[in-house]
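Undergrad: Got a predicted structure plus its sequence, pasted below:
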Amino acid sequence: MTKQNVVASEVTSDINMAIAVAVSKSSMFASAVQKPPAVPYITISRKKLLQNLEISGGARVTSWVDSMRASSPTHHKSTPSLSDDQSSWMLHHPSALDVFEEITNASKGKQIVMFLDYDGTLSPIVEDPDRAFMSDAMRATVRKLARYFPTAIVSGRCRDKVYSFVQLAELYYAGSHGMDIKGPSKGSKYKKSIQPVLCQPASEFLPMIDEVYKALLEKTESTPGAKVENNKFCLSVHFRCVEEKKWSELVQQVKSVLKDYPKLRLTQGRKVLEIRPTIKWDKGKALEFLLESLGYANCTDVFPVYIGDDRTDEDAFKVLRERGQGFGILVSKIPKETNASYSLQEPTEVMDFLRRLVEWKRLSLRRQFRMRRRLEGMKVSLPN
């Protein structure tokens, strides 16, 4: 993973996670007035910020462009050395489809909880992010998945936007890289508390995010193909449709805006530059919050599974490794440094894996039901 251009301070206080009661239950997107959880900041001095955003020398811009180039799958061509690297990488990150039985054996007797990224995981990466639609087959698969396991969508997208793509009210949604979390509008049979889940730890940044969004729209207007997306608690600058020779110019434009906002940080995802608040909150924190909301914070019988394709998903993969529970699955056709345990190559393989998981659970429940009926029959036949 590429290191973020921020300097994290030592934080001694624990993150105070909160479950708030939504004011209105009438809509999936009903807003609630709440005090956000107390979340520590990633501190950075203005002097250091200006050093990090320095563009006159060009060295940092060049570094960013190199990183942008590396994140673009179109630059990974098939070569003998890459093939050898992939074979070696697959030994350490085998296909989740090939070791499916190993995975299900590890989860026996535990509650599986599913966490799914959206772009590149449930839907293919497309040139226009507004047209990243999931297929009807994938939607049907995720709907069945949620019948058997608590299921959450964890995305960098605005929560409203990702919900408009998925259109399943029975799921948990964590938008803006986990900074906007809401539970199912239909209610959940898995959740132990009756209160709806709502978590928005970066609410105070909304005016600033909106201000920077407008500035970026104006600043990047001269770069053909650049698209700025407002994800409510964070911003995305997509460069997948920008000519490579314009990438350096785009980085300069973004950094020239951010130099006046030390409370925002710039990171990079898959063909996208991300602007986020400098709070210590990410997809890993969102995963922990959701597990706590479901009542599995300190349980040994929970088995979280996180599937994602982006650098931002690494925060969740890392949390699972540190917890020693469940595992992460990286969606990628090329070798990448990752904390995930297994791999899948593309969304179609993700759908195959989810379908197999649903079928495995369905058959397991059927066997349990038959066994219970058989035992009940034996009790009835026994003499008093």
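TA: Nice, I can see it. This is a predicted model, so every value here is computed, not measured.
Undergrad: contacts, neighbours, all on C-alpha from now
TA: Noted.
Undergrad: For the closest residue to Asn298 other than its chain neighbours, the count of nearby residues, please.
TA: With sequence-adjacent residues excluded and distances taken as Cα to Cα, 6 or more residues apart in numbering, Asn298 is closest to Glu292, at 8.0 Å. Neighbourhood size, Glu292 [other Cα atoms under 10 Å]: 17.
Undergrad: mind checking the SS state of Glu292?
TA: Counting by DSSP: H, G, I helix; E, B strand; the rest coil, the backbone at Glu292 sits in helix.
Undergrad: which stretches of the chain form helices?
TA: Secondary structure of the chain, counting by DSSP state H: helices at 46-52, 59-70, 80-92, 100-107, 136-148, 159-166, 206-219, 247-258, 283-293, 314-323, 347-381.
Undergrad: now the longest one, how far from the centre of its chain.
TA: Relative to the chain's own centre, helix 347-381 is displaced by 29 Å; criterion: Cα atoms, centre = their mean, to the nearest Å.
Undergrad: I'd like to know how far the closest residue to Val228 other than its chain neighbours sits from Val251.
TA: For Val228, ignoring the flanking residues on the chain, the nearest one in space by Cα to Cα, 6+ apart is Val237 at 4.5 Å. Val237 sits 10 Å away from Val251, going by Cα to Cα, to the nearest Å.
Undergrad: here comes the other one, which I'd like you to weigh against the first:
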Amino acid sequence: MGFQISHSNKQKVKPFFGRENDDSDGTINGSVKGRELSPPDVAGYDSWLVKHPSALNSFDSIMKEAKGKKVVVFLDYDGTLSPIVEDPDKAFMSAEMRAAVREVAKHFPTSIISGRSRDKVKQFVQLNNVYYAGSHGMDIMAPPRAVKSCDKKGNEGAFQPAKLFLPAIQEISVELVDKIKDIQGARIEDNRFCISVHYRQVPPEDHEILKEKVKSLVENRAEFRLTQGKMVLEVRPSIEWNKGDALNYMLDTLGFSNAKDVLPLYIGDDRTDEDAFKVIAARREGFPIIVSSTPKDTIAWYSLRDPPEVLAFLLRLAKWRKSEMPFFK
């Protein structure tokens, strides 16, 4: 059997050119309950933590900066709220994580920004009080209660900056199916505004063959660009839009684009999240937090090891908000 077509999978993308790295599957180990929150024994991790200290160990200092300000929470999904697993259709978030996100969203505007399609990530999260931004922010929907407040700005319904690309995306998807049909283990994922070709189950000797086939289909199409991530190639529309743009759009929709008392907090584990980290760094207000159990290049200021530590951080954030309510406007 050759390729498979899927409508959900992990989206991990970085520029296509350059050497491949970060190919570990990111599977988490252990739980925060009943143990010390400490990094694994990985060479270089301790020195990396000096530059990107634990957001849990630094929680009090982070929240000191947030006192009296409006915190807006942005979260990646895969590798952040859920583990990365071999079968992407089973990347479920735990009941405890869902409850924590629900509680955080009661107190702060909260958005899930994912490479998955918006509908798929919503199926996983199953919450109605958060914003969903699928396809790396190319498909944004506010929670029902927020739509009325968006009407004044003309942003009701879904915001889809790549909508005009849909016919071309479907066309290239059909061509990709034919192009890679003979490669064992290749898997195509339809994320509506982008197409992913996963090769985790492709024999290693066929990796370069697959990459060349996909690259040849895209290189003469100016309307598309090719990016690469953890065992995945992704065909995306050639528009200037990424998770950082999505973050800015949602801040603007909330009326916070020019506010001086707003602190965006973004937690993510992937190179696509770096675009959002850059936006926060440029604002000089907020907290970009990378999720990683190994050293990696990032402009994030703080770190968390894995989804269990993300859970612990979100629980502390919700608890802190309750204790600080008198200070909020």
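TA: Received it, and whenever you're ready, just let me know what you need. As the structure is a computational prediction, the values presented were derived from the model and not from experiment.
Undergrad: Quick check, the residue nearest to Val228 of structure 1 in contact with Leu273.
TA: Yes - contact criterion Cα atoms under 8 Å: Val237 of structure 1 and Leu273 qualify, at 5.0 Å.
Undergrad: For the two, indicate the residue with more neighbours.
TA: Val237 (24 against 21).
Undergrad: which residue in structure 2 lines up with the more buried one?
TA: In structure 2, the residue matched to Val237 of structure 1 (TM-score structural alignment) is Val197.
Undergrad: pretty sure its match contacts Val232?
TA: Yes - counting by Cα under 8 Å, Val197 of structure 2 touches Val232, with 5.6 Å between them.
Undergrad: Just give me how far stretch 84-94 of structure 1 sits from the chain centre.
TA: Remark: stretch 84-94 of structure 1 is offset 24 Å from the chain centroid, using Cα atoms, centre = their mean.
Undergrad: buried sites along it?
TA: Neighbour counts over stretch 84-94 of structure 1 (16 or more other Cα atoms under 10 Å) mark Gln86, Trp89, His93, Pro94 as buried.
Undergrad: so what corresponds to the last one in structure 2?
TA: By TM-score structural alignment, Pro94 of structure 1 lines up with Pro53 in structure 2.
Undergrad: Excluding covalently adjacent residues, which one is nearest to that match?
TA: Excluding the flanking residues, the one nearest Pro53 of structure 2 by Cα to Cα, 6+ apart is Tyr302, at 5.0 Å.
Undergrad: how about that neighbour, what's its match in structure 1?
TA: Here Tyr302 of structure 2 is matched to Tyr342 in structure 1, going by TM-score structural alignment.
Undergrad: likewise Tyr266 of structure 2?
TA: Alignment note: Tyr266 of structure 2 maps to Tyr306 in structure 1; criterion TM-score structural alignment.
Undergrad: Over to Phe224 of structure 2?
TA: Using TM-score structural alignment, Phe224 of structure 2 pairs with Leu264 in structure 1.
Undergrad: State the distance from the residue nearest to Asn298 of structure 1 to Arg131 of structure 1.
TA: Glu292 of structure 1 sits 33 Å away from Arg131 of structure 1, taking Cα to Cα as the criterion.
Undergrad: Likewise for Val212 of structure 1?
TA: Here the criterion is Cα to Cα. By it, Val212 of structure 1 lies 24 Å from Arg131 of structure 1.
Undergrad: quick one, which of the two is more surrounded?
TA: Val212 (21 against 12).
Undergrad: burial count for the nearest residue to the more buried one once chain neighbours are set aside?
TA: The shortest distance from Val212 of structure 1 to any non-neighbouring residue, by Cα to Cα, 6+ apart, is to Val257 (7.3 Å). Residues lying near Val257 of structure 1 (other Cα under 10 Å) number 15.
Undergrad: wait, doesn't Val257 of structure 1 sit right on Lys214?
TA: No - Val257 of structure 1 is beyond contact range of Lys214, at 10.3 Å (criterion: Cα under 8 Å).
Undergrad: quick one on the thing from earlier: check contacts around the match of Phe224 of structure 2.
TA: Leu258, Ile275, Arg276, Pro277, Thr278 (Cα atoms under 8 Å, 6 or more residues apart in numbering).
Undergrad: about what we covered before: against Val305 of structure 1, how distant is the residue nearest to Asn298 of structure 1?
TA: 15 Å.
Undergrad: Leu287 of structure 1 maps to what in structure 2?
TA: Structural alignment (TM-score structural alignment) places Leu287 of structure 1 against Leu247 in structure 2.
Undergrad: Now do the match of Pro94 of structure 1 against Leu265 of structure 2, distance only.
TA: In terms of Cα to Cα, Pro53 of structure 2 sits 15 Å off from Leu265 of structure 2.
Undergrad: returning to that earlier point: quick check: the gap between the residue nearest to Asn298 of structure 1 and Ser135 of structure 1.
TA: Distance from Glu292 of structure 1 to Ser135 of structure 1, by Cα to Cα: 31 Å.
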